[in-house]
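*Asks:* Task: produce atomic coordinates for the following.
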Amino acid sequence: AFDTISDRKIILLCAGNLATTQAVLEQLHRDKIKNAKINLNNVESLFEAAEYLGHVSVEKQKQHVSSAGQSAFNPSASFILAGQIGTDPHSAYMVYAEGNSITSSANTPFLQIGESKYGKPILDRFLKLDTSIDEAARCCLVSMDSTIRSNASVGAPVEMLIYRKNSFSLGEYYCFDDDDDYMLRLRRSWETKLREAIAALPTLDKGSVRPMRVDL
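*Replies:* Have a look, this model is predicted:
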């Protein structure tokens, strides 16, 4: 989260090349401190902030490629910029490595960066634009826990920030360690309900059996 003027709250998530993400964050911080022509304190909307972020990211990637001089070096990074500015609705933007961005919609009710393939099916099935923030939070935690279970390179702590519209408050920040009591209860409950749901599914329909083609 950025320390901005009182009419806005801006949160940034990063994934990709660490050197690029650190350079981007440092540039955003310097621009804000020096009151640059464009900075997070004077952009008029989150869309404008996302465009500014994309421009900074592309410039930093170009610098790293030039200095590295290695064709195999990958400086790409992606970001999720979220929050609220003034009287505009709260929103979120995913900024690609190329500098362009998308926002959430009815067809894309959530945005993801980084490692996503393990936990994404849970989000795809449950998250809608009208999902309550508290239900969405639990869904995201289950998604992260599933990712941790399937991918050894992902682990605790799991950080979560809940921003409630028009609150201009970042007070609901959570950090769950692997042995956190709530995460353990959430994990056990999810596994139990999932097993019960699988057991309750319709049994295989023998009428669907077909002869298998043998090629060898």
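
*Asks:* Please count neighbours and contacts with C-alpha atoms only from this point.
*Replies:* Fine.

*Asks:* How many residues are close by residue 168?
*Replies:* Per other C-alpha atoms under 10 Å, the neighbour tally for residue 168 reads 18.

*Asks:* element containing it, please.
*Replies:* Residue 168 belongs to no helix or strand when elements are defined using DSSP states H and E.

*Asks:* I'd assumed residue 137 was in contact with residue 126.
*Replies:* No. Applying C-alpha atoms under 8 Å as the test, residue 126 and residue 137 come out as separate, 11.4 Å apart.

*Asks:* With residue 155 as the reference, measure out to residue 178.
*Replies:* From residue 178 over to residue 155 the distance is 8 Å, taken as C-alpha to C-alpha, to the nearest Å.

*Asks:* same check, this time on residue 43
*Replies:* With C-alpha to C-alpha as the criterion, residue 43 and residue 155 are 35 Å apart.

*Asks:* one more, for comparison:
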Amino acid sequence: MTYCVGIEVDEGLVFAADTRTNASLDDVRVHRKLHVFEYPGQAAYVLMAAGNLATTQLLVSRLGRDAAERRVPNLRDMTHLFEAAAYVGQLLVDSQVHSSHSEHGHDGVNTQATLIFGGQIAGERPGLYMIYPLGNAIAASPETPYLQIGESKYGKPILDRILSPATHLEDAARTAIVSLDSTIRSNLSVGLPIDLALLRDGELRIGQQLRLGADSTLYADIHQNWSRRLEQAVDALPRFPWETLDR
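*Replies:* A predicted model of the protein is given here:
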């Protein structure tokens, strides 16, 4: 399984994804689900995917090749982000069809994928989209400034409580890590390492990228601090009428 979250705030975009695929008791693999496309001075994009790995790899390869060969259309030469999202959506549909043909004879193989796609094109504000297997896309909004794909339910409450367009970019990134940590704690199919990327408004590049694994001091500190503060918050909640005052 997979969990990816994208966040849009006034200062820019945050992307975070786990890396576990084909999780089972005896088959745990790590694959990158967060992919960066940068074109200095023109645009920067991040793509995250949940679903069929072959479809995703084909899509990422095609996006890179189209831009390198300056095919029309391509990510490098886009002028509007919604057009870029539509282009990615069409390539997703094509990639699913190709993967389906490749899997011919393998009954029950689902070649679909769902994407979070975001970035910034020169002259525009950053934006964030969810792209469905049919190629259609929806954008994040000020009312719900985040998008999730994969195993989303465990990491959703913290996003609803904390995030708003005014949230600082680094605070949004910490919130994303807590959201991933909550999911990892409750679901064995989502696991470390976590890939994190930040795009600050106006920079047209992915300014910060991190991979947080089991040996990451930063991840351990966030995990331990969040657990401790939750325990303290519960302990500070109002007492029931029947509880003793000296507890």
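
*Asks:* that older thread, which one of residue 126 and residue 137 of structure 1 is surrounded by more residues?
*Replies:* Looking at residue 126 of structure 1 and residue 137 with other C-alpha under 10 Å, you find the greater number of neighbours at residue 137, namely 15 against 12.

*Asks:* What's the match for the more buried one in structure 2?
*Replies:* Alignment note (TM-score structural alignment): residue 137 of structure 1 maps to residue 173 of structure 2.

*Asks:* which SS class is the closest residue to its match other than its chain neighbours?
*Replies:* Nearest non-adjacent residue to residue 173 of structure 2, counting by C-alpha to C-alpha, 6 or more residues apart in numbering: residue 14, 5.9 Å away. Look at residue 14 of structure 2: counting by DSSP: H, G, I helix; E, B strand; the rest coil, its state is strand.

*Asks:* what about the equivalent of residue 203 of structure 1 over in structure 2, how many neighbours?
*Replies:* In structure 2, the residue matched to residue 203 of structure 1 (TM-score structural alignment) is residue 239. Neighbourhood size, residue 239 of structure 2 [other C-alpha under 10 Å]: 11.

*Asks:* go on, residue 101 of structure 2?
*Replies:* There are 12 residues near residue 101 of structure 2, going by other C-alpha under 10 Å.

*Asks:* Repeat that for residue 197 of structure 1.
*Replies:* Other residues close to residue 197 of structure 1 by other C-alpha under 10 Å number 10.

*Asks:* what do you get for residue 67 of structure 1?
*Replies:* 9.

*Asks:* Name the helix or strand for it, please.
*Replies:* Going by DSSP H and E, residue 67 of structure 1 is in helix 46-68.

*Asks:* which other helices and strands contact that helix?
*Replies:* helix 18-33, strand 77-85, strand 91-95, strand 101-103 (3 or more C-alpha pairs under 8 Å, 6 or more residues apart in numbering; DSSP states H and E).

*Asks:* Now that helix: buried residues?
*Replies:* Buried residues in helix 46-68 of structure 1, counting neighbours by 16 or more other C-alpha atoms under 10 Å, are found at 46-47, 49-58, 60-61, 64-65.

*Asks:* And residue 92 of structure 2? What does it align with in structure 1?
*Replies:* By TM-score structural alignment, residue 92 of structure 2 lines up with residue 57.

*Asks:* Now that match. Nearest residue, chain neighbours left out?
*Replies:* Per C-alpha to C-alpha, 6+ apart, closest to residue 57 of structure 1 is residue 24, 5.8 Å.

*Asks:* go on, residue 42 of structure 2?
*Replies:* residue 122 (5.4 Å).

*Asks:* Could you do residue 210 of structure 2 as well?
*Replies:* residue 196 (5.1 Å).

*Asks:* what do you get for residue 170 of structure 1?
*Replies:* residue 163 (6.2 Å).

*Asks:* List the residues that contact the alignment partner in structure 2 of the one you found.
*Replies:* In structure 2, the residue paired with residue 163 of structure 1 is residue 199, using TM-score structural alignment. When contacts are counted by C-alpha atoms under 8 Å, 6 or more residues apart in numbering, residue 199 of structure 2 is found next to 12-14, 119, 205-208.

*Asks:* any idea how far residue 29 of structure 2 is from residue 199 of structure 2?
*Replies:* With distances taken as C-alpha to C-alpha, residue 199 of structure 2 is found 28 Å from residue 29 of structure 2.

*Asks:* With residue 160 of structure 2 instead?
*Replies:* Distance from residue 160 of structure 2 to residue 29 of structure 2, by C-alpha to C-alpha: 31 Å.
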